Every structure is written in C-alpha cells, then in structure tokens.
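Asks: Sequence and predicted model, in that order:
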Amino acid sequence: MKKILLIAGIVLFSFTVNAQDEKQNNQEKQEKVNDFSRWKVRLRGVSVVPNESAEIGVIGGDIDISNAFIPELDFTYFFTKNFAAELILGTAKHDVKAVNTAAGDVDLGSVYLLPPTLMAQYHFYPTENKIFQPYIGAGVNYTLFYNVKSGAVADVSYDNAVGYGFQIGFDLMLSDKFFINIDAKRLFLNTDVTVDASNLAPGLSIPAKVDIDPYLIGFGVGMNF
C-alpha cells in the first residue's frame, strides 16, 4: 500500500511540475508575441512641397505648382517587430500655372491630388528602453487628380498615374501607448497633361509631361493598439 501511495505521489508531483512548466512556457511565448503592438495609427500635419518640372509642347516654358499644408492619416501593421506596412492617406489642393512660355505666364487654375501610398517599412530599436524608434520605408502610390479648375484656359485634364516613394522618420514614445512622430517622404509623381486653350486661340491644344515629385514633411501624434 505504501508503495502504491509513493508511486501515486511521484506521478502527481511530476504532473504538477510539467503543468507549471507548460504554463510558464506558454506565458513566455505570449510575452514574445506581445513584445510589440501589431497596429499603429498616426495623425500628422504635413507640408507638401512640389519639386516640379515640365516639358510643355507648342508654347514651351515650365510649370509652377504651389505648396500645400494638409492633414494626413496613416495606419501601420507590423508583421514582425521590425517589418511593417503603412498605408498613408491625404489629399492636397495645388494652384498651377505655366511660366516663361511663348504666351507669357498662363493661369492653369487648381487641382486636387489624392495619392494613397503603401510603404514597406523597417523599424529600428537603438535604445534599450525603446523610447526612440526610427524607421525607413519605400513603396508605391496611385495618384488621382480631381476637382480641376481650369483658370484662364477652357479646360485642363490630368492623367492618373502610378508612382513610388521613399520615407524616413521616427516615433518618440511618451508611454507604452502614445507617441509623437516626425516623418519625411519623397514621392515621385508624374502625369500627362492636356490643356484645352481653344478659348485663347481656335483649336489650340497644348500637351505637357509634368513631374511633380513632392517632398512631404510631417509632424504628428500616434497610438499603439
């Protein structure tokens, strides 16, 4: 009888130890999974500064596109602690004119740009406390041109186009959940433009290839969840 009780005690002790080890292992695995937040959301104020140039047919000259200041919203999903994808959403209104042409400066009105951009990112953690979290990114966008006002000409049309961009920035953690963000991007955007200037000269249509290539400098706040 004593032998049976001793064997039962050993089995029960082994089971208890194994259960505790399994529980500890599961906790450690969960801690590893929870070592980073899967999602970040940021709201930024962004200065959009075009680095524009153009090849304008018929009348020659160049293009001038105004700067803009816009709100920008982005969502970031982390596949791992270091690798993430960021979807950037924002739209900007720009005034446009042709300059130094054979007809002088020509007001081409205004246009809104909507370039939703998807960036692949790599995040760094150079400090042990992970307060300073820099990142770099590269990705693609598809630029939509809408709500066009034609200015001094009869009409202006812009072709939607695919572009690409690069990004560098950092998050500065205020707590485990909230942070401030500074971010700089360079987008490479170009479009084919057709200017209907038939109101200035009968049948006059002016083609142009326009590079917009803006810098986007942003400051904002964000949250992990």
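Replies: Perfect, I can see it now.

Asks: For the rest of this, base every contact and every neighbour count on C-alpha atoms.
Replies: OK.

Asks: Next up, identify which helix or strand residue 14 is on.
Replies: Assigning secondary structure by DSSP states H and E places residue 14 in helix 2-33.

Asks: show me the contacts for the most centrally placed residue in the chain.
Replies: For the chain, residue 88 is the residue whose C-alpha lies nearest the centre (Cα atoms, centre = their mean; 3.4 Å). Residues near residue 88 by Cα atoms under 8 Å, 6 or more residues apart in numbering: 72, 73, 74, 75, 116, 117, 118, 119.

Asks: Leaving out chain neighbours, which residue sits closest to it?
Replies: Leaving aside its chain neighbours, residue 88 sits nearest to residue 74 (4.4 Å; criterion: Cα to Cα, 6 or more residues apart in numbering).

Asks: And the helix or strand containing that neighbour, what does it pack against?
Replies: Here residue 74, judged by DSSP H and E, is contained in strand 68-78. Contact here means 3 or more Cα pairs under 8 Å, 6 or more residues apart in numbering; DSSP states H and E; on that basis strand 68-78 packs against strand 39-49, strand 83-89, strand 92-101.

Asks: Which one of these lies nearest to residue 165?
Replies: strand 83-89 (11.5 Å; Cα to Cα).

Asks: ok and that closest one relative to strand 39-49, angle-wise?
Replies: Going by axes from the mean of the first three to the mean of the last three Cα atoms, to 10 degrees, strand 83-89 is angled at 50 degrees with respect to strand 39-49.

Asks: okay, the angle between strand 83-89 and strand 68-78?
Replies: Using the same axes, to 10 degrees: strand 83-89 against strand 68-78 is 150 degrees.

Asks: centre of the chain versus strand 83-89, how much separation?
Replies: The chain centroid and the centroid of strand 83-89 are separated by 6 Å under Cα atoms, centre = their mean, to the nearest Å.

Asks: A further structure is provided below for comparison with the first:
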Amino acid sequence: MNTLSSTARWALLAGLVLAGSAQAESSPWTLRLGPANVRFSTDAEVSVNGARVPGANAEASSNTTLGFELAYALDPRWTARLLGGIPPTTTLTGTGALAGTGTLGKVTYGPLAGTVTWNLLTDGPVRPYLGAGLNYTVVFKSRDGFIANLDAKSAFGTVLQAGLDLPLSDRWTLSLDARKIFVKTQADGVLPAMGGAAAHADVRLDPLVVFLSLGTRF
C-alpha cells in the first residue's frame, strides 16, 4: 500500500512538471535580455536670445546599456513587442559654430519602443521579421555644461524595426534586431559665457538601437 502511494505521488509530481514545461513552451509570452547599443544621428537648430546661430550644431554620444523586451505572440505571424532598458546618459557636444564650447550638457534618458512585427518565416533555423510602431523617449535628468539650467524635453517618435530570431530550443531564442527611431525634441537653457543669454535648440536625434538578446518563454 505504501509502495503504491509513493508511486502515485511520484507520478503526480512528474505530471505537474511536464504540464508546467508544456505550458511554458506553448506560452505566447517571451522575455528577452541583452546589450542594446544606441547610436544617434543628431541635427540641431540653435537660437540665442531668439536669433538663430548659423552653423551651430550638436552631437550626442553613443551608449550601450542593458535592454529588455517583453513580447506577446498574437498568432504565428504577428508579435507585439515593448522594448526598454536601464536609462543611459548621453553627452551633448557642440559642433560647427559651437565646436569650441566643449560639452554642452548631459542627458539621462530612456527610449521606450512599442512595435508590432510580422514574421517572414514561422519555421526554420533563422526567422526574420519586420515591424513598426511608436517610441517615447523619456528624459530623466539633465546636467549642465556650457549650457546652464539645461532642460531637455521628453518626446514621442516613430519606429521602424527589422530583425531575426535563431531558436535554440522550444523555450530559448537568440535574437538580433535594429530599431530606427525618428524623434525630435527641444532643449532650453542659458549661456553664462554670453552674459546669461537664453538658448534654445530644436534637436533631431533619430537614434539607431541595435539589440542582441537571449529570450525565454514563460
């Protein structure tokens, strides 16, 4: 009787483990983690006391941070994705007519991109996909440089995405993709070197985010 009871308990435990594994394998949810590199294509129009400064421009330094993506498979072809990451800090440097000013300031930001992708292939060792969506770049903190009282604004933008999945097993996937984000923002401050003149910039950032990740269904 005890032997039968023990066998039944082990059978029940094995069934629960197998059921949990099958549920994970069939789950539509995937979590991906890995390095995300952000490279900006910056262009700025700078004004001082309301007058545009010809040739004045700025560039933003590239960043690499830990990215994470939560994905939900709507069906075998369509997937909804949300990408975020640990907020990095970019350094703004003057170029053109501002080349001698050095560091204009620093901005800690977090690009949050929501996209929907279409899988070109649903089977095979390599599964490419294309997608599009919306981005919200959140500015968490601005630090002064040549510009004092720097205030950079959060902004919405659009996203184009292309990537590929390399399934390692039923649960694990290695992924590589790129998201081109089109976003324009504004920044304000004052210039102590020019007697506290008011500075304003319309800045097009247009970053390219390259994300290498390992994902698991859960």
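Replies: Here it is on my side, so go on. A quick note: this is a predicted structure, and the numbers were derived from the prediction, not measured.

Asks: Tabulate the helices and strands packed on strand 68-78 of the first structure (a markdown table), appending distance to residue 20 of the first structure.
Replies: A markdown table is the format used below for those (distance: least, Cα to Cα, whole Å):
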| stretch | distance to residue 20 of the first structure |
| --- | --- |
| strand 39-49 | 32 |
| strand 83-89 | 34 |
| strand 92-101 | 58 |
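
Asks: Could I get the buried residue list for the lengthiest strand in the second structure?
Replies: Counting residues, the longest strand found in the second structure (DSSP state E) is strand 172-191. Across strand 172-191 of the second structure, burial judged by 16 or more other Cα atoms under 10 Å covers 172-191.

Asks: Stretch 135-145 of the first structure now?
Replies: Counting neighbours by 16+ other Cα under 10 Å, one finds that the buried residues in stretch 135-145 of the first structure are 135, 136, 137, 138, 139, 140, 141, 143, 144, 145.

Asks: got it, and stretch 115-129 of the second structure?
Replies: Per 16+ other Cα under 10 Å, stretch 115-129 of the second structure contains these buried residues: 115, 116, 117, 118, 119, 127, 128, 129.

Asks: do you know which of the helices and strands packed on strand 68-78 of the first structure lies nearest residue 218 of the first structure?
Replies: Taking Cα to Cα, strand 39-49 is the member of those nearest to residue 218 of the first structure, at 4.1 Å.

Asks: still on that earlier bit, so which bit of the second structure is the strand holding residue 74 of the first structure matched to?
Replies: Taking TM-score structural alignment as the measure, the second structure aligns residues 63-73 with strand 68-78 of the first structure.

Asks: mean shift between the matching stretch and the first structure?
Replies: When the first structure is superposed, stretch 63-73 of the second structure averages 0.6 Å from its matched positions, counting by mean Cα distance after the TM-score superposition for the first structure.

Asks: ok, residues contacting that stretch?
Replies: The contact list for stretch 63-73 of the second structure, computed with Cα under 8 Å, 6+ apart, reads 28-39, 79-90, 211.

Asks: rerun that using 7 Å as the cut-off
Replies: By Cα atoms under 7 Å, 6 or more residues apart in numbering, the surrounding residues in contact with stretch 63-73 of the second structure are 28-39, 79-86, 88, 90.

Asks: Can you select the buried ones from the residues you listed in PyMOL?
Replies: Those of those that count as buried under 16+ other Cα under 10 Å are selected in PyMOL with:
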select buried, resi 28+29+30+31+32+33+34+35+36+37+38+39+79+80+81+82+83+84+85+88+90
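
Asks: so how far is residue 157 of the first structure from residue 150 of the first structure?
Replies: Distance, residue 150 of the first structure to residue 157 of the first structure, by Cα to Cα, to the nearest Å: 9 Å.

Asks: and the longest strand for the first structure?
Replies: With DSSP E applied, the strand covering the greatest number of residues in the first structure is identified as strand 132-149.

Asks: Looking at the first structure, name the residue matched to residue 96 of the second structure.
Replies: Alignment note (TM-score structural alignment): residue 96 of the second structure maps to residue 100 of the first structure.

Asks: Help me confirm that its match comes into contact with residue 62.
Replies: Yes: Residue 100 of the first structure is in contact with residue 62 according to Cα atoms under 7 Å; the separation is 6.4 Å.

Asks: so what's the aligned partner of residue 123 of the first structure in the second structure up against?
Replies: Aligning on TM-score structural alignment places residue 123 of the first structure opposite residue 119 in the second structure. Counting by Cα under 7 Å, 6+ apart, residue 119 of the second structure makes contact with 77, 78, 127, 128, 129, 130.

Asks: Residue 184 of the second structure now?
Replies: 155, 203, 204, 205.

Asks: likewise residue 122 of the second structure?
Replies: 76, 77.

Asks: Next, work out how far apart it and residue 32 of the second structure are.
Replies: In terms of Cα to Cα, residue 122 of the second structure sits 19 Å off from residue 32 of the second structure.

Asks: for the nearest residue to residue 167 of the first structure once chain neighbours are set aside, what are its contacts?
Replies: Spatially, and ignoring its direct neighbours in sequence, residue 167 of the first structure is nearest to residue 185 (4.3 Å; Cα to Cα, 6+ apart). By Cα under 7 Å, 6+ apart, the residues touching residue 185 of the first structure are 165, 166, 167, 168, 215, 216, 217.
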